[in-house]
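Colleague: Sequence and predicted structure are below.
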Amino acid sequence: MDLRGGVVIVTGSATGVGAACARLLASKGCNVVINYTKSEAEARETEAACREVGVETLLVQADVADDADCRRMAAEAVAKWGRIDGLINNAGVTKFVDHTNLEGLTAEDFQRIYAVNVIGAYQMTRAVAPQMKSQGRGAVVNISSIAGVMGIGSSIAYAASKGALNTMTLSLARALGPEIRVNAICPGFIQGRWLRSGMGDAAYEAAKAAQERTTPLRRAGTPEDMAQAAVWFLEGADHVTGELLIVDAGAHLAGAPLIAR
């Protein structure tokens, strides 16, 4: 897919991986829908960075857990540009709870995490699918996690939600072909506010050092690393659908500590 002049929606794109995806898309000449729920100031910074390279943007406050918000976001993109070429389902939430602490998660925790991480991705995909189908092509990339493959990560609820997102990726790839491709990336450790705020400074720095010491690539992942993989699924993988790509510097291989996004 040629991204120049195209339109891609990136959910949760005020900061982190979503913001990195938006900036990378803009650098390739792609118009971007920047989505946020609460981080308006940071979303506007991402929007400004995208506009600086000469593309058009659309800033949309919307909660992907709300189906009406998802449909509105897709409709606003079509109203502005008349097309939607790609969707990156990046919006996500978690609660940091040690996996041995079974009392640390409530049903409400599970419901909120699933509402955003799984149902939100489903609702956004459903919202863009008619436009993509009518165009004859489109691509969806789900930002999942190694947590959904290995059963690790910030909490059992988060890992379970990403496992569900992985299987949903396969189901949607079957259901939406041949016009729409659906793939996912599964990051491991990603440097940034998400993990630092959840783990605390000391644990975060220790985990980062462990990644740099023990992974085969001797690197701790960055949002930009994940953006490269996600955008590749849009522009460089026309013959690929239903794939889950682990992006973790090889941490999932034997001997490396597993610390998920």
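Modeller: Nice, thanks for sending it over.

Colleague: okay, CA-based contacts and neighbour counts for the rest of this
Modeller: Noted.

Colleague: wait, is Gly54 part of a helix?
Modeller: No. Gly54: not assigned to a helix; according to DSSP: H, G, I helix; E, B strand; the rest coil it is coil.

Colleague: Counting neighbours, what do you get for it?
Modeller: Using other Cα atoms under 10 Å, Gly54 has 13 neighbouring residues.

Colleague: Which residue is the nearest non-sequential neighbour of Val240?
Modeller: Leaving out its chain neighbours, the residue that sits closest to Val240 by Cα to Cα, 6 or more residues apart in numbering is Arg181, at 7.1 Å.

Colleague: do the same with Ala209
Modeller: Ala220 (7.8 Å).

Colleague: okay, pairing it with this:
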Amino acid sequence: MAGKDFDGYVVVVTGASTGLGRAIAVETASRGARAVVVNYARSAEEAEETARLVRGHGAEAVLVQGDVAADADCRKIAQAAEPYGRIDALFNNAGTTTFAAHGDMDAVSADDFLRLYSVNVVGAFQMVRACRALLEAAPQPGAVVNTASIAGVVGIGSSVPYAASKGALNTMTLSLARALAPKIRVNAICPGFIDTPWFGKALPEERVQQMRERSAAATPLKVASTAEDVAASAVFFASPYSRHVTGETLLIDAGSHLNYAPMSMR
């Protein structure tokens, strides 16, 4: 346990109504954050539950509905932190996908690529741009943590557009780490399978259970990661313990990347 290393922090988490986003919001609150801006796109009820959990750890929770694909919404999310005068950590966690076999090139369209890129890549860029001044106002370099994916490193995952978008997010992490230093640090996490409700919203429970079992069997650590497992590593990138780390990607996949060819591009 890292104690209260987030004491006084102001945190923004996009896509925080469920899953990894919720786990990140709660983890930062448990470690002393003063306020957590909880962004959600659709489910106010689920976001309210995230806020309740955040407040249970003594932090303020500010709910903001918005689609990160819309620049105006990104600015609205950033404005929610303005009363605090700073943002110590921005977690670009909002994401979307489409499910399609990689070999079925007729299963996806240009519109699928554009929709996924608008959220997974452009949305993250717009959030950094909207939050830049408040990130630079933090007493230490503000931290941006992008939720990418192992899919963007080895070309696997729910679909080709998804893998491509996460690869682009990894590259953008490098670009922004250079461009925004020394006042802002930018890093990315690359989770593998995470056992969250995200899959259940698009797939039947039987298929999700099969994915869960296959994932655990295929990883060297023989586990299917939970949101809390991944959140702890994500929050490290925003903590004082990573104050000299920027432009890095961290694979959090229980070792599943070891099943693929050497990752010369990483």
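Modeller: Cool, got the structure. Since we're looking at a predicted model, the values are computed, not measured.

Colleague: re the thing from before, check which helix or strand covers the counterpart of the residue nearest to Val240 of the first structure in the second structure.
Modeller: Matched to the second structure by TM-score structural alignment, Arg181 of the first structure sits across from Arg185. Assigned by DSSP states H and E, Arg185 of the second structure belongs to strand 184-191.

Colleague: After that strand, which helix or strand is next? Please name it.
Modeller: helix 197-200.

Colleague: Next, the mean deviation of that next one compared to the first structure.
Modeller: Mean deviation of helix 197-200 of the second structure relative to the first structure after superposition (mean Cα distance after the TM-score superposition for the first structure): 2.1 Å.

Colleague: What residues of that helix count as buried?
Modeller: By neighbour count on 16 or more other Cα atoms under 10 Å, the buried set for helix 197-200 of the second structure is Phe199.

Colleague: equivalent range in the first structure for the helix or strand following it?
Modeller: Counting by DSSP H and E, the next helix or strand C-terminal to helix 197-200 of the second structure is helix 205-218. Aligned by TM-score structural alignment, helix 205-218 of the second structure corresponds to residues 201-214 of the first structure.

Colleague: just the helices in the first structure please.
Modeller: 16-27, 40-52, 67-81, 107-114, 121-135, 147-150, 156-176, 193-199, 201-214, 223-235 (DSSP state H).

Colleague: just those helices: most buried one?
Modeller: Each of the helices of the first structure was scored by mean neighbour count; the highest is helix 16-27, a mean of 25, by mean count of other Cα atoms under 10 Å.

Colleague: Map Arg22 of the second structure onto the first structure.
Modeller: In the first structure, Arg22 of the second structure lands on Ala19 (TM-score structural alignment).

Colleague: how close does that match sit to Thr11 of the first structure?
Modeller: 9 Å (Cα to Cα, to the nearest Å).

Colleague: now swap in Ala173 of the first structure and tell me
Modeller: 19 Å.

Colleague: cool, Leu172 of the first structure as well?
Modeller: Leu172 of the first structure sits 18 Å away from Thr11 of the first structure, going by Cα to Cα.

Colleague: Pull up the gap between the residue located most distally from the centre of the second structure and Ser149 of the second structure, please.
Modeller: The C-alpha centroid of the second structure is most remote from Asp106, which lies 29.0 Å away (Cα atoms, centre = their mean). Separation of Asp106 of the second structure from Ser149 of the second structure (Cα to Cα): 24 Å.

Colleague: what sits against the spatially most central residue of the first structure?
Modeller: For the first structure, the residue nearest the mean C-alpha position is Asn90 (2.4 Å; Cα atoms, centre = their mean). Contacts for Asn90 of the first structure (Cα atoms under 8 Å, 6 or more residues apart in numbering) come out as Val10, Thr11, Gly12, Ser13, Val17, Gly18, Asn142, Ile143, Ser144.

Colleague: corresponding residue for it in the second structure?
Modeller: Checking with TM-score structural alignment, Asn90 of the first structure has Asn93 as its match.

Colleague: Now do the aligned partner of Val118 of the first structure in the second structure against Ala217 of the second structure, distance only.
Modeller: Aligned by TM-score structural alignment, Val118 of the first structure pairs with Val121 of the second structure. Val121 of the second structure sits 31 Å away from Ala217 of the second structure, going by Cα to Cα.

Colleague: hmm, back to that, is it possible to export the helices of the first structure to a markdown table including distance to Phe96 of the first structure?
Modeller: Shown next, in a markdown table, are the helices of the first structure (distance: least, Cα to Cα, whole Å):
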| stretch | distance to Phe96 of the first structure |
| --- | --- |
| helix 16-27 | 18 |
| helix 40-52 | 23 |
| helix 67-81 | 26 |
| helix 107-114 | 11 |
| helix 121-135 | 21 |
| helix 147-150 | 13 |
| helix 156-176 | 9 |
| helix 193-199 | 6 |
| helix 201-214 | 13 |
| helix 223-235 | 20 |
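
Colleague: Ala256 of the first structure is nearest to which of those helices?
Modeller: helix 201-214 (5.4 Å; Cα to Cα).

Colleague: once aligned to the second structure, how far is that closest one on average?
Modeller: Mean for helix 201-214 of the first structure is 2.4 Å (mean Cα distance after the TM-score superposition for the first structure).

Colleague: any idea how far the aligned residue in the first structure for Tyr162 of the second structure is from Thr214 of the first structure?
Modeller: Under the alignment (TM-score structural alignment), Tyr162 of the second structure maps onto Tyr158 of the first structure. The gap separating Tyr158 of the first structure from Thr214 of the first structure is 25 Å, by Cα to Cα.

Colleague: Likewise for Gly54 of the first structure?
Modeller: 41 Å.

Colleague: swap in Glu243 of the first structure?
Modeller: With Cα to Cα as the criterion, Glu243 of the first structure and Thr214 of the first structure are 26 Å apart.

Colleague: The residue farthest from the centre of the second structure maps to what in the first structure?
Modeller: Checking TM-score structural alignment: Asp106 of the second structure goes with Glu103.
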